[in-house]
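> got a predicted model here, sequence first, then my questions.
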Amino acid sequence: MRNTARWAATLGLTAGALCGPLTGAALSAPSAPESLYAPSALVLTVGHGEAAAGVTPERAVTLGCAPGPSGTHPTAAPACAELRAAGGDFDALSGDGDVMCTREWDPVVITVEGVWQGKRVSYERTFANECVKSAYGSSVFAF
């Protein structure tokens, strides 16, 4: 019985010593400017096939847009600017109307998972071929 009381006291004191400083920090107001931004972190994948369910991604990149462009996306700054202009709506991204693509059917699937300005995002789109994908939302899907 004595050992149980000692262990309980030791664990209580250890927990208080370790977690005590954390409680004060949690109550204080955040001072970093990053706290003013809603999180925006996305993972984009591309693969060949008609639907994401049957496709193994060939490439994946990360894209963060708040407070500034970041991630492994090769054109993060323009991609973030396009997404902001479209209000985070991937269907509203404009394509390049000057690009001429063949009518070849070699489907390419893009998926997007993550958070855009604090809201959960799950997007999938199949393009007829690589040319059509590259022309649509030129910076966002250019990876």
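On my side now, so go ahead.
> can we go C-alpha only for contacts and neighbour counts from here?
Noted.
> following element in sequence after whichever helix in the chain runs longest, please.
Longest helix in the chain by number of residues (criterion: DSSP state H): helix 2-27. Sequence order places strand 41-48 as the next helix or strand after helix 2-27, per DSSP states H and E.
> mind giving me the packing neighbours of that following strand?
Counting contacts by 3 or more CA pairs under 8 Å, 6 or more residues apart in numbering; DSSP states H and E, strand 41-48 is packed against strand 59-64, strand 108-116.
> next, the one to line up against it:
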Amino acid sequence: MRSIARGLALTATTLAFSTLPCVGAAGAAGGAGTGAGSLYAPSALVLGVTAGESTATGTVLRAVTLSCAPTAGGTHPDAVGACAELQSTQAELDSITTRGSRAVCSKEWNPVTVTAEGVWEGKRYSYVHTFGNPCAKNSGSGTIFDF
């Protein structure tokens, strides 16, 4: 009787330990893209262009999605270029949107606001910048808000 009990205990222990690696692998695969068990920090943003000084009172002209990790994608027309710009500036959008240009723009006040909301390298990310007019936006915004 003792040998049967020992045999059942040994079998139960062997089964318990042999299924643990499978559970761990399934858990890691199931967490891909969510940050848990993932090999990369997620970087996904919703980019918007709004006519007006404020996103609360303005009219959204266009919005796109941009995902940069693990590969560039989303509805942005140049996802690869936009991700490259973000990565080269460490997501400091002011250095992209306000860089100097040789464009000559009128001084008319026709504000355009750009926004970036989401997650960058696993951290919450929010950016808002208002340009005086569409010409000013297009003269220094790189490829990120070029949609």
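Looks like it came in fine. It should be emphasised that the depicted structure is a prediction, and the values quoted were computed from it without experimental measurement.
> how alike are these chains, TM-score-wise?
For this chain pair, the superposition-based TM-score is 0.74 by TM-score structural alignment, normalised by the length of structure 1; 122 aligned residues with a CA RMSD of 2.8 Å.
> just name whatever secondary elements the longest helix of structure 1 is in contact with.
Partner elements for helix 2-27 of structure 1 (3+ CA pairs under 8 Å, 6+ apart): none found.
> sorry, back to before: tell me which of the helices and strands packed on strand 41-48 of structure 1 sits most buried.
Most buried of these by mean neighbour count (mean count of other CA atoms under 10 Å) is strand 108-116; its value is a mean of 20.
> name the residues that touch it?
38-52, 55, 88, 120-130, 133, 141 (CA atoms under 8 Å, 6 or more residues apart in numbering).
> would CSV of the helices and strands packed on strand 41-48 of structure 1 with distance to Leu18 of structure 1 be doable?
Converted to CSV, those look like this (distance: least, CA to CA, whole Å):
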stretch, distance to Leu18 of structure 1
strand 59-64, 33
strand 108-116, 32
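> map Ala92 of structure 1 onto structure 2.
In structure 2, the residue matched to Ala92 of structure 1 (TM-score structural alignment) is Ser95.
> run a quick neighbour tally on its match.
15 (other CA atoms under 10 Å).
> out of the helices and strands packed on strand 41-48 of structure 1, nearest to Ala8 of structure 1?
When those are compared by CA to CA, strand 108-116 sits nearest Ala8 of structure 1, at 41.9 Å.
> and Tyr125 of structure 2, helix, strand or coil?
Following DSSP: H, G, I helix; E, B strand; the rest coil, Tyr125 of structure 2 is assigned to strand.
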